[in-house]
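**Student:** Quick one, what's the 3D model for this:
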Amino acid sequence: MAHITWIENSTLCTALLDDVPVCALKTKDIGGVTASWLDGRLWAPPSHMPKAMPQVSRFFAEIADAKLAVEQYLHS
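**Tutor:** Sure thing, here's the model as predicted:
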């Protein structure tokens, strides 16, 4: 199984998959977090917009939600 670690500072968290950066979580000034893949992966379109194109970035209300989504995606 892949090993996921996080490097954190005040506005940015980076997910490392086996010591390779794969996703960056950036805290927004207005609240929330943007999760952006660094390695060509794409987030699936939201369920309420099934015809939308997959995106490199996705918005989350909380950093814990973003971390959980990244970890679930990487473990699937």
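**Student:** C-alpha only now, for contacts and for neighbours.
**Tutor:** OK.
**Student:** In contact with the nearest residue to A52 once chain neighbours are set aside, which residues?
**Tutor:** Nearest residue to A52 in three dimensions, chain neighbours excluded: P45, at 5.6 Å (Cα to Cα, 6 or more residues apart in numbering). By Cα atoms under 8 Å, 6 or more residues apart in numbering, P45 lies in contact with 51-55.
**Student:** how about this one, so we can line them up?
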Amino acid sequence: MAHVIWEHNPPTTWVGTVDGQAVCSVKRKDIGGWTAAWMDERLWPAPPHLPKAQPQPTRFFGGLDEAKQAVEQALSA
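**Tutor:** A predicted model of the protein is given here:
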């Protein structure tokens, strides 16, 4: 996995940086869960249950750790 440093910007945002450059922000949603949004041209693939959907720059996750892990895995791929 990529070595991502997570910086907390209270109260609801985490910013992932690699080599000092911000690559993704993870924000808590009022409705519950978290969204991970790329800060560059990257796109999240369409979810398996929506095969015709287009890739998007933002993806929803149920938990903070799940979102952080997905970002780190995507960066190491």
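**Student:** What would you report as the TM-score here?
**Tutor:** With the length set by TM-score structural alignment, normalised by the length of structure 1, the two chains reach a TM-score of 0.93; 76 aligned residues with a Cα RMSD of 1.3 Å.
**Student:** just checking, which of the contacts of P45 of structure 1 belong to strands?
**Tutor:** Under the assignment DSSP state E, the contacts of P45 of structure 1 contribute nothing to strands.
**Student:** what comes up buried for stretch 1-21 of structure 2?
**Tutor:** Using 16 or more other Cα atoms under 10 Å as the burial criterion, the residues of stretch 1-21 of structure 2 that qualify are 4-6, 13-17.
**Student:** Centroid-nearest residue for structure 2?
**Tutor:** The residue lying closest to the centre of structure 2 (Cα atoms, centre = their mean) is A36, at 2.8 Å.
**Student:** next one: the helix or strand hosting that one to chain centre, how far?
**Tutor:** Using DSSP states H and E, A36 of structure 2 maps to strand 34-38. Taking Cα atoms, centre = their mean, to the nearest Å, one finds the center of strand 34-38 of structure 2 at 4 Å from the center of the full chain.
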